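1. I'd like to go over a predicted model; first the sequence, then the structure.
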Amino acid sequence: MRYSISGFRGLSAWLLVLVSSLLFSSSIKAEDRLFWQALAQGGKVVLIQHALLDEAVGDPFSLDPSCFIERNLSEAGREQARSIGEAFRQQGIKIDAVWASPHCRTKDTAELAFGEFEVKAELRLIRALTEEQANANLRWSRQLIGNFNAEGNLILVTHRPNIGELIHQRVRPGTVAVVEPLGDGLFDLVATKVFD
C-alpha cells in the first residue's frame, strides 16, 4: 500500500481541525458548567450588561421617564433579555433581588428577564456622571458586591463601562458575569457567559 506525502498532510490537517474543535467544544461546556454551578451554589452577585440596543435612535447618556429620548432596546435586545431570564428559570437559579440602573434599557432588560426589580441610582451609566459621582458609585458597587452575604443571588443590571471597571474585562450586550464576594469589599470573577 502506498501513501503520498500530500495525503498525509491532508489527513494531518483534518485531524488537527477535528481535535481543535473537540477541545474548544469541551472547554465551552466546562465554562458553561462552572457558570451554572456557581449560580446554583448561591451567594453570588451577577452583573448583567443590558441587552442589545437600537443604535440608530436615542441618546445613551440621557435619563427620560418616558424613555422617548433615551437609547432603548432593539427587538433583538428584548428577545435577548427574555432568553437570559428563561435560562435562569430553566436552571432553577435562586434570586434574592434584581436591581437595575435607572436608564430605560437596563430597567427593560431587568423586567423582561426577571419580572420584578428595583431601581438603584448607583448603577447608572458612569460615563453620564461627573468623575466624582462615577467614582462614588463604583466604590458603592465594590462594597455591595464584596460584602454581599445571602443564600440566593443578587442580580445587578447595569452598563458596559460600569462592569468593565468592576471586573476589568470588556463586555458586550447580554454579558452575564458571576462574581464571588470575599468580604471587606473584595470579590473574584468566577465566570462569564454571553447570551446571544
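-> On my side now, so go ahead. Numbering: from 1, shown residues only.
2. When you work out contacts or count neighbours from here on, use the C-alpha atoms and nothing else.
-> Fine.
3. Just name whatever secondary elements the helix ranked longest in the chain is in contact with.
-> As assigned by DSSP state H, the longest helix anywhere in the chain is helix 5-41. If you count contacts as 3 or more CA pairs under 8 Å, 6 or more residues apart in numbering; DSSP states H and E, helix 5-41 packs onto strand 175-183, strand 186-194.
4. So which of those strands is the most surrounded?
-> Comparing the helices and strands packed on helix 5-41 by mean neighbour count (mean count of other CA atoms under 10 Å), strand 175-183 comes out on top with a mean of 21.
5. ok so, going back, for the longest helix of the chain, buried residues please.
-> Residues of helix 5-41 classed as buried by neighbour count (16 or more other CA atoms under 10 Å): Glu31, Leu34, Phe35, Trp36, Ala38, Leu39, Ala40.
6. repeat for stretch 77-93
-> So, applying 16+ other CA under 10 Å, buried residues of stretch 77-93: Gly77, Arg78, Glu79, Gln80, Ala81, Arg82, Ser83, Ile84, Gly85, Phe88, Ile93.
7. and of those residues, the nearest to Val57?
-> Closest approach to Val57 among the buried residues of stretch 77-93 (CA to CA): Gly77, at 14.1 Å.
8. Find the residue closest to that closest one in space, skipping its chain neighbours.
-> Nearest residue to Gly77, sequence neighbours excluded (CA to CA, 6 or more residues apart in numbering): Leu52, at 4.0 Å.
9. One more: Arg105?
-> Nearest residue to Arg105, sequence neighbours excluded (CA to CA, 6+ apart): Asn72, at 5.0 Å.
10. What of Cys67?
-> Using CA to CA, 6+ apart, the closest residue to Cys67 is Cys104 (5.9 Å).
11. residues in contact with that neighbour?
-> With contact taken as CA atoms under 8 Å, 6 or more residues apart in numbering, Cys104 is in contact with Leu63, Asp64, Pro65, Cys67, Glu70, Arg71, Asn72.
12. next up, a second structure to put side by side with the first:
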Amino acid sequence: MHRRHLLLAAPFLATRAQAQGHLLVAALRAGDVVVVMRHGITDRSQVDNGDLPRREGQRNLSDAGRAQSIRTGRAVAALAIPLGEVLASPVFRARDTAELAFGARARIEPMLTADDYTPDPALLRRRIAWLAVRSGRPSYAGATDILVGHVVPLGMMLGRPLAQEEFPEGGMAVFAPGGTGRFLGVLDARTLWVVAAA
C-alpha cells in the first residue's frame, strides 16, 4: 500500500520539481538575483592536497564537467539572462567552470575559496560572512550575478550541511536581495538546459 502511494506521488513530485525549476529560471531571467553556483562535475579519483596555486594535487573538472560547464554557459546565453558580475573561487575546478561557461568576464574572488583551502578558522568565518552578504546584493539593479564556488561554504552560510543531491556539481543556488540573501532554491544544470532548449 505504501509503495503504491509512492508510485502515485512520483509524477506529482516530478511536476513540482519542474515547476520550481521553471520559477528559478524565470528569476534568473528577470535579474536582481545572485546565484551561488557549484563548480562542475569533478574527477573523483583526484584528491585535494590544499596547495592552491598548483593544479596538480587538486580535484579538477572531469571531461563531463567541462562539457557541463560549456553547456550551462550556452543555456544562460540562450535564455538572455542579464549577467552581471561573474566571480569564481581560485580553486581550479571553480575557476575552470566559470571560464568555460562565461568566458573572459569571469574574475577570481579569493573570498569564494573552498573551506579545505582555508586553514585559518577566522578567515573562513570572514569568507562565510562575506558570502552571506554578497548573496543578497546583486552588482546592479536587474543583474543576475554568478558566484562560482563550493558546496561546504554554502552549507555553512545556510547553517546546515548540504547533501550532494541537494546541491549537485553544476547546481545553482538562487538568492533574492536582502541584508543577507533570501534563499529561493537550487536549480540543477539539466533543468536549466531543458528550459533553454524549449
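-> Great, that's in hand. Because the structure is a prediction, the values reported are computed rather than measured.
13. what TM-score comes out when they're superposed?
-> The TM-score (TM-score structural alignment, normalised by the length of structure 1) is 0.83; 180 aligned residues with a CA RMSD of 2.1 Å.
14. Which single one of the buried residues of helix 5-41 of structure 1 is nearest to Ser21 of structure 1?
-> Nearest member of the buried residues of helix 5-41 of structure 1 to Ser21 of structure 1, counting by CA to CA, is Glu31, at 15.3 Å.
15. Give me the distance between the one in structure 2 that sits across from the closest one in the alignment and Val152 of structure 2.
-> Alignment note (TM-score structural alignment): Glu31 of structure 1 maps to Gln20 of structure 2. As judged by CA to CA, to the nearest Å, Gln20 of structure 2 and Val152 of structure 2 stand 23 Å apart.
16. Over to Leu79 of structure 2?
-> On the measure of CA to CA, Leu79 of structure 2 and Val152 of structure 2 end up 29 Å apart.
17. And Ile146 of structure 2, by the same measure?
-> Distance from Ile146 of structure 2 to Val152 of structure 2, by CA to CA: 17 Å.
18. Please identify which of those two sits among more neighbours.
-> Ranked by neighbour count (other CA atoms under 10 Å), Ile146 of structure 2 and Val152 place Ile146 first, with 25 against 19.
19. My assumption is that the more buried one lies in a helix; please confirm.
-> No. Going by DSSP: H, G, I helix; E, B strand; the rest coil, the assignment for Ile146 of structure 2 is strand, not a helix.
20. Need the three-state assignment for Glu151 of structure 1.
-> When classified by three-state DSSP, Glu151 of structure 1 comes out as coil.
21. which position in structure 2 aligns with it?
-> Using TM-score structural alignment as the criterion, Glu151 of structure 1 maps onto Gly142 of structure 2.
22. and the gap between that match and Pro11 of structure 2?
-> Per CA to CA, Gly142 of structure 2 is found 35 Å from Pro11 of structure 2.
23. Leaving out sequence neighbours, find the closest residue to Leu189 of structure 1.
-> Val179 (4.5 Å).
24. so how far is Val186 of structure 2 from the corresponding residue of structure 2 for that neighbour?
-> Using TM-score structural alignment, the partner of Val179 of structure 1 in structure 2 is Phe175. To Val186 of structure 2, Phe175 of structure 2 is 9 Å away according to CA to CA.
25. Adding distance to Trp99 of structure 1 as columns, could you present the helices and strands packed on helix 5-41 of structure 1 in CSV?
-> Formatted as CSV, the helices and strands packed on helix 5-41 of structure 1 follow (distance: least, CA to CA, whole Å):
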stretch, distance to Trp99 of structure 1
strand 175-183, 14
strand 186-194, 19
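26. Quick one, which of those strands gets closest to Ile145 of structure 1.
-> Ile145 of structure 1 lies closest, by CA to CA, to one member of the helices and strands packed on helix 5-41 of structure 1: strand 175-183, at 5.9 Å.
27. could you give the angle of that closest one to helix 5-41?
-> Strand 175-183 of structure 1 runs at 50 degrees relative to helix 5-41, counting by axes from the mean of the first three to the mean of the last three CA atoms, to 10 degrees.
28. tell me what strand 175-183 of structure 1 is packed against?
-> helix 5-41, strand 45-49, helix 131-147, strand 186-194.
29. And Thr97 of structure 2, what's its match in structure 1?
-> Per TM-score structural alignment, Thr97 of structure 2 is aligned with Thr109.
30. so its match touches Glu79, yeah?
-> No. Look at Thr109 of structure 1 against Glu79 with CA atoms under 8 Å: they stay out of range, at 9.5 Å.
31. Can you list the neighbours in contact with stretch 132-141 of structure 1?
-> Residues outside stretch 132-141 of structure 1 that contact it (CA under 8 Å, 6+ apart): Glu122, Leu123, Ile126, Arg127, Asn162, Glu165, Leu166.
32. Find the residue at the geometric middle of structure 1.
-> Among the residues of structure 1, the one closest to the centroid is Val176, at 1.9 Å (CA atoms, centre = their mean).
33. who's in contact with that one?
-> Applying CA under 8 Å, 6+ apart to Val176 of structure 1 gives the contacts Val46, Leu47, Ile48, Gln49, Thr192, Lys193, Val194, Phe195.
34. and the fourth one, what pairs with it in structure 2?
-> The pairwise alignment with structure 2 assigns Gln49 of structure 1 to Arg38, based on TM-score structural alignment.
35. What are the neighbouring residues in contact with its match?
-> Arg38 of structure 2 neighbours (CA under 8 Å, 6+ apart): Ala94, Val148, Gly149, His150, Val151, Phe167, Pro168, Glu169, Gly170, Gly171, Met172.
36. Done for today, thanks.
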